[in-house]
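Enquirer: Provided below for reference: sequence and predicted model.
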Amino acid sequence: MKPPYEITSQILKLVSSISEKIGEVNAKYLVKSNPTLRKQNRIKTIHSSLSIEGNTLSEQQITAILENKRVVGPQKDIIEVLNALEVYKNLDDLKYNTEKDFLKAHKMLMSDLIENAGKYRTKGVGIVKGSIVEHIASPYQNVPFLMKDLFQYLKVKSEIALIKSCVFHYEMEFIHPFMDGNGRMGRLWQTLILMEEFPVFGFLPFETLISKNQTAYYCALSASDKEGKSTKFIEYMLTIIDQSLLELLDNSAKKLSNEDRIQIFLETDIDGFTRKDYLNYFKDLSSATASRDLKKAVDEGILTKQGDKKTTIYKKI
């Protein structure tokens, strides 16, 4: 059964705006941006998602952990970071519409933090803010059936991926299938759903904007709870995604360097290519600039060169 929500004019406007920005991202080759930028964005994602849940480690400390350096901090916080790094390292191997992978990801994310990581809860839970009970989660006996239905919904091809990802995120939070880690899993799985259609979301740290104003995040969840449908949360999350893409485009406004272009091209499946192939990939490039890029890559031992002039074939090393 399709979870309840309405398509509002704001949702339509946001879907259109996001689609335009994704097109611009693709046109500027930002999906396969340089590895340093991807690493920085991954660290921002992990830092933001964990800080929402109370983790105290900084981006610098997370970077140090990633580089196997010793970090002083609460043991629980360090374990949370190590687990998150492990999950994101395996992100490409997880299927967004498979419940088995969902449980596998939770086990990685919450290993050594809670009992029964990777298993649905077997107790009733309520979400308390201060002294007020904000939300009574679904009875634990219903969790397996509700999650099965939610994963069936993910397989509906007629649903727009942008909306589907928000609906899943909200419905999963509403069901609250785990004793702990629900927020992290909701944001992680929304990323995975979006990545299936738009690879840029693998490196777009939209959690950063959520962490800057957590009140709005929880207000959107609460508003949807009260209405009995995820409309308000969809509007909120699409706004966050739209703003994140705008920041990505603004931060990447500078032209790609020759190192960036070579790195991006090397990440394609193309091997044994000519200068013409390179120009076909970077359509705005002049022949002289393409020649300089390729010569520099050969001089630096990144590419090998066979043949002469127009018959020259370049190969990855």
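Expert: Noted; the coordinates are in hand. Numbers count the residues shown, from 1 in each chain.
Enquirer: Going by C-alpha atoms from here, please, whenever you check contacts or count neighbours.
Expert: Noted.
Enquirer: which residues of the stretch 1-150 of the chain fall in helices?
Expert: In the stretch 1-150 of the chain, the helices defined using DSSP state H, counting those that start in this stretch lie at 9-27, 35-52, 59-66, 75-89, 99-110, 143-154.
Enquirer: of all those, which lies closest to I127?
Expert: helix 35-52 (15.1 Å; Cα to Cα).
Enquirer: buried residues in that closest one?
Expert: Buried residues in helix 35-52, counted by 16 or more other Cα atoms under 10 Å: 38, 41-52.
Enquirer: The residues you listed into JSON lines, with extra columns for distance to Y140?
Expert: JSON lines is the format used below for the buried residues of helix 35-52 (distance: Cα to Cα, whole Å):
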{"residue": "R38", "distance to Y140": "38"}
{"residue": "N41", "distance to Y140": "36"}
{"residue": "R42", "distance to Y140": "33"}
{"residue": "I43", "distance to Y140": "34"}
{"residue": "K44", "distance to Y140": "33"}
{"residue": "T45", "distance to Y140": "30"}
{"residue": "I46", "distance to Y140": "29"}
{"residue": "H47", "distance to Y140": "30"}
{"residue": "S48", "distance to Y140": "29"}
{"residue": "S49", "distance to Y140": "25"}
{"residue": "L50", "distance to Y140": "25"}
{"residue": "S51", "distance to Y140": "27"}
{"residue": "I52", "distance to Y140": "25"}
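Enquirer: Among the helices of the stretch 1-150 of the chain, which comes closest to L266?
Expert: Nearest to L266, of all the helices of the stretch 1-150 of the chain, is helix 35-52, at 11.8 Å by Cα to Cα.
Enquirer: Would you mind getting the angle between that closest one and helix 59-66?
Expert: Orientation note: helix 35-52 sits at an angle of 110 degrees relative to helix 59-66 (axes from the mean of the first three to the mean of the last three Cα atoms, to 10 degrees).
Enquirer: Just want the angle from helix 35-52 to helix 75-89.
Expert: Using the same axes, to 10 degrees, helix 35-52 lies at 140 degrees relative to helix 75-89.
Enquirer: helices or strands next to helix 35-52 in the packing?
Expert: helix 59-66, helix 75-89, helix 182-197, helix 207-212 (3 or more Cα pairs under 8 Å, 6 or more residues apart in numbering; DSSP states H and E).
Enquirer: now those in JSON lines, with distance to G228 and mean neighbour count?
Expert: Output for the helices and strands packed on helix 35-52, formatted as JSON lines (distance: least, Cα to Cα, whole Å; neighbours: other Cα atoms under 10 Å):
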{"stretch": "helix 59-66", "distance to G228": "37", "mean neighbour count": "17"}
{"stretch": "helix 75-89", "distance to G228": "31", "mean neighbour count": "18"}
{"stretch": "helix 182-197", "distance to G228": "18", "mean neighbour count": "20"}
{"stretch": "helix 207-212", "distance to G228": "22", "mean neighbour count": "19"}
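Enquirer: adding another structure so you can compare the two:
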Amino acid sequence: MKPPYEITSKILNLIASISEKIGEVNAAHLNKPPTELRKRNRIKTIQSSLEIEGNTLTVEQITDLLENKRILAPKKDILEVKNAISIYNQLNKFKVFELKSLCKAHKILMKDLIENPGKLRTGSVGIVKGSDIAHIAPPGALVRSLMSDLFNYLKNDDDLVLIKSCVFHYEFEFIHPFIDGNGRIGRLWQTMILKEHSPVFEFLPIESLIKQKQKEYYGVLGKSDKQGNSTFFIEFMLEIIKDALEDLLKVQNISLTNDDRIMNFKEIIGTRMFSRQDYLRAFKNISQATASRDLKSAVDNGIIEKYGDKRTTKYKYK
């Protein structure tokens, strides 16, 4: 059964704005941001998503952990971050339309933090905020069938991916399929779904904007619960996605390295043969000498193959 929600004028306007911004991102070759920016955004994503759940580690401490430096912090917090680093480093190994793959991701994310990570709950659970019960999740006996229905919607429905990502996020939190770790895995899986729409979302720190609006995030989840559909949550998350893209576009002056250009051009050209002129048309702000150096480096590193010589030279990604 399709999860309930309504298409509002706000949702339509936000989708139009997001689509326009993705076009700008692609034109600026930020669909796969520069290496340094990708690293910075990934750290922000991990820090923000875990801080929402009460983790105390700072961006600087997470950076140190990534560089294998020792830090002073609660053991549980360090373990949460190490697990998150592990999961975000292998996003491309998971299959976004498979429940089994999501359970595998949960197992990595919650390893040594709870009993039976990766296993769907079978008992009842309520979510407490302060001294109040904010949400009573569906009975454990229904969890597997509800999650199967949700993945069936994700895989087969004709909704736009942008909408499906928000609907999935809300319905996932409503079902609350695991004993713990539902918030962080729900946000992660929305990123996974969005990545199907555009590669830019793999390194877009949506979680950091959710953290800034954490109170509103939980408020909209509760409001959607009372409404009986995800409409308010879709509007909220699309606004977050739009803001994250706007933030990315503000850093257009960050220079792409030769490795960044080579990686971005692969997204453009695919497996087709190309010339140096084709490469230059994609990166109008570099010189012919820079283009030649980029291509020579990629050939030397075994990324592309070279055919012909001088004016007849053609290239192809391996």
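Expert: Yep, that arrived. In this text, all values refer to a predicted model and were calculated from it rather than measured experimentally.
Enquirer: Fetch the TM-score of the aligned pair.
Expert: The pair, once superposed, lands on a TM-score of 0.91 when counted by TM-score structural alignment, normalised by the length of structure 1; 311 aligned residues with a Cα RMSD of 2.3 Å.
Enquirer: hmm, back to that, distance to I127 of structure 1 added to the helices of the stretch 1-150 of structure 1, as CSV?
Expert: Converted to CSV, those look like this (distance: least, Cα to Cα, whole Å):
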stretch, distance to I127 of structure 1
helix 9-27, 28
helix 35-52, 15
helix 59-66, 28
helix 75-89, 21
helix 99-110, 19
helix 143-154, 16
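Enquirer: nearest to Q243 of structure 1, of these?
Expert: Comparing the helices of the stretch 1-150 of structure 1 by Cα to Cα, helix 9-27 comes nearest, at 8.8 Å.
Enquirer: Show me which parts of that closest one are buried, residue by residue.
Expert: 11, 14-15, 17-18, 21-22, 25.
Enquirer: do stretch 217-224 of structure 2 as well
Expert: Neighbour-count burial for stretch 217-224 of structure 2 flags 217, 220-224 (criterion: 16+ other Cα under 10 Å).
Enquirer: what sits up against it?
Expert: 134-135, 170, 210, 230-233, 236 (Cα atoms under 8 Å, 6 or more residues apart in numbering).
Enquirer: so which of those comes closest to A289 of structure 2?
Expert: I210 (43.5 Å).
Enquirer: Could you pull up the residues touching that closest one?
Expert: Counting by Cα under 8 Å, 6+ apart, I210 of structure 2 has contacts 48, 217, 240.
Enquirer: Could you report the distance from it to M237 of structure 2?
Expert: 8 Å (Cα to Cα, to the nearest Å).
Enquirer: how close does the closest residue in space to T45 of structure 2 that isn't next to it in sequence sit to L245 of structure 2?
Expert: Distances taken as Cα to Cα, 6 or more residues apart in numbering put P205 closest to T45 of structure 2, at 4.8 Å, once the chain neighbours are dropped. Remark: distance between P205 of structure 2 and L245 of structure 2 (Cα to Cα) = 9 Å.
Enquirer: who has more neighbours, these two?
Expert: Between P205 of structure 2 and L245, counted using other Cα atoms under 10 Å, P205 has the larger neighbour count: 26 against 21.
Enquirer: isn't the more buried one right up against R40?
Expert: No. With contacts defined as Cα atoms under 8 Å, P205 of structure 2 does not count as touching R40, sitting 9.1 Å away.
Enquirer: quick one, what contacts the most centrally placed residue in structure 2?
Expert: Residue closest to the mean C-alpha point of structure 2, counted by Cα atoms, centre = their mean, is T191 at 2.7 Å. Applying Cα under 8 Å, 6+ apart, one finds that T191 of structure 2 lies in contact with 165, 201-202.
Enquirer: and if we set it to 7 Å?
Expert: Shown in contact with T191 of structure 2 (Cα atoms under 7 Å, 6 or more residues apart in numbering): 201-202.
Enquirer: With N229 of structure 2 instead?
Expert: 4-5.
Enquirer: at 8 Å what do you get?
Expert: N229 of structure 2 neighbours (Cα under 8 Å, 6+ apart): 3-6.
Enquirer: what does Y5 of structure 2 give?
Expert: By Cα under 8 Å, 6+ apart, the contact set of Y5 of structure 2 is 229-231.
Enquirer: follow-up on the earlier one: could you check how far the residue nearest to T45 of structure 2 is from R261 of structure 2?
Expert: Applying Cα to Cα to P205 of structure 2 and R261 of structure 2 gives a distance of 22 Å.
Enquirer: What of P33 of structure 2?
Expert: Distance from P33 of structure 2 to R261 of structure 2, by Cα to Cα: 10 Å.
Enquirer: ok, now E6 of structure 2?
Expert: Distance from E6 of structure 2 to R261 of structure 2, by Cα to Cα: 41 Å.
Enquirer: what about P33 and R261 of structure 2, which has more around it?
Expert: For P33 of structure 2 versus R261, neighbours defined as other Cα under 10 Å are more numerous around P33 (28 against 21).
Enquirer: For F206 of structure 1, grab the count of nearby residues.
Expert: 24.
Enquirer: now do F151 of structure 2
Expert: 18.
Enquirer: repeat for the one 3 residues further on
Expert: One way to gauge burial is a neighbour count; for L154 of structure 2, by other Cα under 10 Å, it gives 21.
Enquirer: mind listing what it touches?
Expert: Contacts of L154 of structure 2 by Cα under 8 Å, 6+ apart are 97, 164, 168.
Enquirer: if we can go back for a sec, in JSON lines: the buried residues of stretch 217-224 of structure 2, plus secondary structure and distance to G181 of structure 2.
Expert: Shown next, in JSON lines, are these (DSSP: H, G, I helix; E, B strand; the rest coil; distance: Cα to Cα, whole Å):
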{"residue": "Y217", "secondary structure": "helix", "distance to G181 of structure 2": "16"}
{"residue": "V220", "secondary structure": "helix", "distance to G181 of structure 2": "19"}
{"residue": "L221", "secondary structure": "helix", "distance to G181 of structure 2": "16"}
{"residue": "G222", "secondary structure": "helix", "distance to G181 of structure 2": "18"}
{"residue": "K223", "secondary structure": "helix", "distance to G181 of structure 2": "22"}
{"residue": "S224", "secondary structure": "helix", "distance to G181 of structure 2": "21"}
